[in-house]
Every structure is written in C-alpha cells, then in structure tokens.
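Peer 1: would you be able to build a 3D model of this:
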Amino acid sequence: MGAIPTFDSAPFDSAQAASVLDWWHDAGVDLLVEDEPRDWMAAEPVRPIGFAAPAPAPLPAPGLVPTLPAAAPAALLPDTLDAFLAWRLSDAAPEAAWDGISLTATGPAEAPLMVLVDCPDRDDGEAGQILSGAAGRLFDRMLAAIGQSRETIHLASVCARRPLAGRTPAGLETRLAEISLHHIGLVRPRSLLLLGNAASRAVLGTELTGARGHSHAVDHKSGKSQAVASFHPRFLIEKPMAKAESWKDLQRIMGDMRA
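Peer 2: The predicted structure follows:
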C-alpha cells in the first residue's frame, strides 16, 4: 500500500471512513481546520515533561471572596497499581460514558519496558486485549526483534476505550495525559515506548514527527524514565516504508535499556 489507504470499487462504508481517519491520526493529522489562523513556521512552544510545579494562583480582586483552589487531579487517583487499574475500568474513569469496552493494561507491574499506545483498536474489545489482529501480530514481531514479549513488558493505552474514529477528544487530552503520567509513575519503567501521535502528545506534549529521533527524559512521581516515540503498528501496516525508521527507534530503546 502507499501513503494513502486505498480501497476497491465497493461502496465506501463507515468502517472504511473510520479506517482512513485512523491512518491520518496516526500520521499526526488530527484536525481539519482551526478557529484561528496558525503560523506553521513558528517555533513550537516548549511544554514541560512530567510533573511541574503549579503556577501561583492570582490574587483576588478587591471586594471579591476568594475561592478555594481545586484539588490536583493526580492526587485523586489511586496510589497502587492494582487499585488504579480497577479504577480505569470503573464508572469514574473519563471514558466510562463512551461506547464500547474498556480494556486494562497488561504485563508485569514493574516491567523494565512500558509501551503506551493511543487507544484500543476496533477489534480489540472482542479479543479482550490491546493490540490484537494484524497490528497486534506486527507488534509481537517488533517486541521479539528487541528481545521482549507481552509477558515481559507493561502494555497500556492513553484511552481505556476507543473514542469516536480513534481520536482523543480535545477536551479530555489534558486529563488523560495526567492519568497516563500517573500510570507511568506506578510502573516505574526504565524505558518507555510511545507508539503513535496521541501517546507522544500525552506524555511528551510533542507531535510524533518532532519527538522521533532521540530519547526523552520523562519525570514522574517515582523518578525518571527514558522515552522513545515511534510509529503505531497500524500505521506501519499502511506505510511499510516507515518500518526502517521504526527499527531505528527500537534500536534506540534497546540502547537505553542497556545504558
């Protein structure tokens, strides 16, 4: 296949339309238009990685009664991995109102390598695990190439359920990023592999195209992890030419784990 998914002469149905949207989302194109013009040549603002000290609250205007600041969202999350994973499947999770089935993370609680993807694929609910089907088989081969398997890594997703067309709602991106960083802090992996644009944005605050090519130190409440961003397996299926670049990313992960 080429860079743009192609289909036969059969009618273009909703499943095919969703597949096309998935492909563009993995490539980093997650919106069509914006309300305000954007200077695409301007430097991207730097967003702190991990947990940063909150900015001081502004002083209330004279005559106004100050309101108490809201509790930090991360402080409300369970502080053990078992409790956190149970919470991710509960009605209190941000995705609880979405259609579909929530899938929990899998793998050892203290795995040296944690892999984070955007969300379950359409067929993952029936399979009962993240990354099933053709993308899952390719993922298993990628793990084997670096001497790993699903039994040795901790695999999770930014969204516990699949959002509409596979795209994280803009209004929940910040909350889901906080949840992902909390999850990373509970696992405390030595290395972190971020597959796809949504995972890169959630953890690094950077588009995949800008995040690739080097390792990133990610601060979390339990220390630091070295993160590498790469392509999602479903993107590699649609664009096999990107597999060479993906292999470079996997080699970087191996180097970080041996350092």
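
Peer 1: hey, let's count contacts and neighbours off CA atoms from now on
Peer 2: Fine.

Peer 1: please identify the helix or strand for residue 227.
Peer 2: Using DSSP states H and E, residue 227 sits within strand 223-230.

Peer 1: packing partners for that strand?
Peer 2: Applying 3 or more C-alpha pairs under 8 Å, 6 or more residues apart in numbering; DSSP states H and E, one finds that strand 223-230 contacts strand 191-195, helix 208-211, strand 216-220, helix 243-258.

Peer 1: may I see the buried residues of stretch 197-214?
Peer 2: Within stretch 197-214, the residues scored as buried using 16 or more other C-alpha atoms under 10 Å are 197-208, 211-213.

Peer 1: what lies in contact with that stretch?
Peer 2: For stretch 197-214, contacts defined as C-alpha atoms under 8 Å, 6 or more residues apart in numbering pick out 25-28, 47-50, 116-118, 157-158, 168, 173-174, 176-178, 180-181, 194, 196, 216, 218, 228-231, 249, 252.

Peer 1: please generate a structure for the following sequence too, so the two can be compared:
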Amino acid sequence: MGEQETITPEQAAYAYAHWWREAGLDCATEEVPRRWRDGEPVPFWRREPGVARAETAPATEAPITPADVQPATVAAEGSRKVEARSPARALSQMPASLPAFLDWLAQDEMQPERHWDGANLTLPALATPHIVLIVEMPAAGAETLDQVLEPQQRRFVTAMLAAIGVKPEDAPCLPLALRRPPGSLLDAGVMPQLATRMSHYLDLVRPGLTILLGDRIGRAMLGESWRPGSSNMEKVDLPGRSLDIISLAGPDLLMNRPLAKAKSWQTLRLLHGTLTQ
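Peer 2: Just a heads-up that it's a prediction; the model follows:
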C-alpha cells in the first residue's frame, strides 16, 4: 500500500485558501483584530509558506478634540435637526398630487432602489381602483407590472381572485420595491421608507381595499396592529382618508402550505361582501 502524504494544518489552510481564491473568493477571515486604517498586510495565501505574519505596530491616532466635532444644527431648544432621510421626513417631501408623485418617484435620486440592478418599474396612475394587491418585490427579470408575479404565482392569484368573483384586471398587483434588491432580500432598514412611500401612493389613488401578500409587508404597513394569521380587516388612517387593509401570507407560502391557504380562503370569504360590493 502506498504511503499517504501528511501535511501540516498551516499547509492545509494555505491550500484551502488558494482553492477559494481560484474559485473567485479573494478574501479571508482572521481571528486577530485588524486595524483597517493601517497599511493592508499581505494576505496569508500570498505569503511564502512558513513565513510568519509580521505584526503591525498599532498606529497612533490623534485624539479628537472638541474643535474637530461639528456642532449639530439646532432647530429649537431641546430639539435637533436630523439630516437622516427618515420615513417621516420623506413623507413630508412627497408631492400631494398623483402625477407629481409619480414624476418624483421616477426622478428622485434618493429612492432606495436607485442603484439596484434590473428594470425600474413605475407605479400606475390608478383612479380609485376597487382592489389593489401588494407584494414585496418584483419577480426576477420583471420588466413590466404584468410580470411582477412569477407565472405560477400569477395563475394562483388569478384563481384566488376568480373564486371571489374578481377579475385580475380589476385588482392590479403592485410591488413595494420597484426593483428586485440584491440577493432578492429587502433590508429591514429599507422597509419603513418603502411602506411610507406606498401608504402615500395609496392615499392618492384611494383603493377600495388593499390586500397585502406577505408577512413582512404586513408588519411594515400595519405596524403594531399587524398580527400573524389575523383574518380581520384593518383600517389605517392616512392624511387624506382611511384605508381598508387585509394581510395574507405570501404567494409562495399560500401555494405550498395548505393550512395557510385555507386560512386565507376563510379570510376572503368573510370579506366577500366588501370585495364585490
């Protein structure tokens, strides 16, 4: 029998790092804290085998003096003018008419989706629609609002609406985010701004009923009044009017979980009179 080649743990780690580098991953994780403002040390996979990592002397940083700190702009005693783009501030800057709002949405450089890849969808200029469906994000590769849902999701939602006597064209499906985010996951920090923006849009178009498809949208739009699995219709007060909202599970969950599908069906049946009046 042939002898097996033995390698040291350091050599194994060296070969492992080289394998990942060839696969396109050019970074490493080290246990030793790094001083990122110092000169970048040579990664261990680029060093000669057996050469220890040279320790870098801690860089001395100049102490921060009160003169270096810029004072915050104070609007009034006890209050501070916050420059962050919070949902409340974003709401105050949104135009009060639907055409102006849609133009602002298309041109404003501060929108969260501005630098994401993919087609940037536009919200339609609806006029008091009977029902509006809202999902978290467009499907992969979506270029129009008709493609917001995956084909299988679209067929399922169409069948769900048909069961309560509603045609798909009478219940447009809109995305909370107008582009699909990197990694297909909306960051929790972006959700409040997107929810505030959508609430303002709904306040302008005045739908009869809004159906939220997805728990994350329900939490963002309803806030503390959201309850998982709730079958109640919530009434949300907006500056222009109150909005009737029901929150259901997302399309994928409804298709793959019979219990969630049955629960949502019961909710729609209880609201059948509201949906078809």
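
Peer 1: just the buried members of the contacts of stretch 197-214 of the first structure?
Peer 2: Buried, going by 16+ other C-alpha under 10 Å: 25-28, 49-50, 116-118, 157-158, 168, 173, 176-178, 180-181, 194, 196, 216, 218, 228-231, 249, 252, out of the contacts of stretch 197-214 of the first structure.

Peer 1: related to what we said a few turns ago, pipe the helices and strands packed on strand 223-230 of the first structure into CSV and attach distance to residue 71 of the first structure per row.
Peer 2: CSV is the format used below for these (distance: least, C-alpha to C-alpha, whole Å):
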stretch, distance to residue 71 of the first structure
strand 191-195, 28
helix 208-211, 31
strand 216-220, 18
helix 243-258, 36
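
Peer 1: tell me the most buried of the ones you listed?
Peer 2: Mean neighbour count (mean count of other C-alpha atoms under 10 Å) peaks for strand 191-195 among those, with a mean of 26.

Peer 1: contact partners of that strand?
Peer 2: Outside strand 191-195 of the first structure, the residues within contact range by C-alpha under 8 Å, 6+ apart are 112-118, 200, 225-233, 253, 256-257.

Peer 1: in which helix or strand would I find the corresponding residue of the first structure for residue 197 of the second structure?
Peer 2: The equivalent of residue 197 of the second structure in the first structure is residue 179 (alignment by TM-score structural alignment). Here residue 179 of the first structure, judged by DSSP H and E, is contained in helix 173-187.

Peer 1: what is the mean deviation of that helix from its aligned residues in the second structure?
Peer 2: Compared with the second structure after the fit, helix 173-187 of the first structure shows a mean deviation of 1.0 Å (mean C-alpha distance after the TM-score superposition for the first structure).

Peer 1: report the angle between that helix and strand 223-230.
Peer 2: 120 degrees (axes from the mean of the first three to the mean of the last three C-alpha atoms, to 10 degrees).

Peer 1: and helix 173-187 of the first structure, what does it pack against?
Peer 2: With contacts taken as 3+ C-alpha pairs under 8 Å, 6+ apart, helix 173-187 of the first structure sits against helix 81-88, helix 197-204, strand 216-220.

Peer 1: after the first one, which helix or strand is next?
Peer 2: Past helix 81-88 of the first structure, further along toward the C-terminus, the next helix or strand under DSSP H and E is strand 113-117.

Peer 1: any idea of the angle that following strand forms with strand 191-195?
Peer 2: For strand 113-117 of the first structure against strand 191-195, the angle by the same axes, to 10 degrees is 20 degrees.

Peer 1: output the residue interval of the second structure matched by strand 113-117 of the first structure.
Peer 2: Under the criterion TM-score structural alignment, strand 113-117 of the first structure matches residues 131-135.

Peer 1: quick one: the matching stretch to the first structure mean distance?
Peer 2: Compared with the first structure after fitting, stretch 131-135 of the second structure has a mean deviation of 1.4 Å; criterion: mean C-alpha distance after the TM-score superposition for the first structure.

Peer 1: my guess is residue 229 of the first structure meets residue 248, correct?
Peer 2: No. At 10.8 Å, residue 229 of the first structure does not count as touching residue 248 under the criterion of C-alpha atoms under 8 Å.

Peer 1: for stretch 153-161 of the second structure, which residues meet the burial criterion?
Peer 2: Going by neighbour count (16+ other C-alpha under 10 Å), the buried part of stretch 153-161 of the second structure is 153-154, 156-158, 160-161.

Peer 1: read off where that stretch ends up in the first structure.
Peer 2: Aligned by TM-score structural alignment, stretch 153-161 of the second structure falls on residues 135-143 of the first structure.

Peer 1: same check on stretch 233-240 of the second structure?
Peer 2: Using TM-score structural alignment, stretch 233-240 of the second structure pairs with 215-222 in the first structure.
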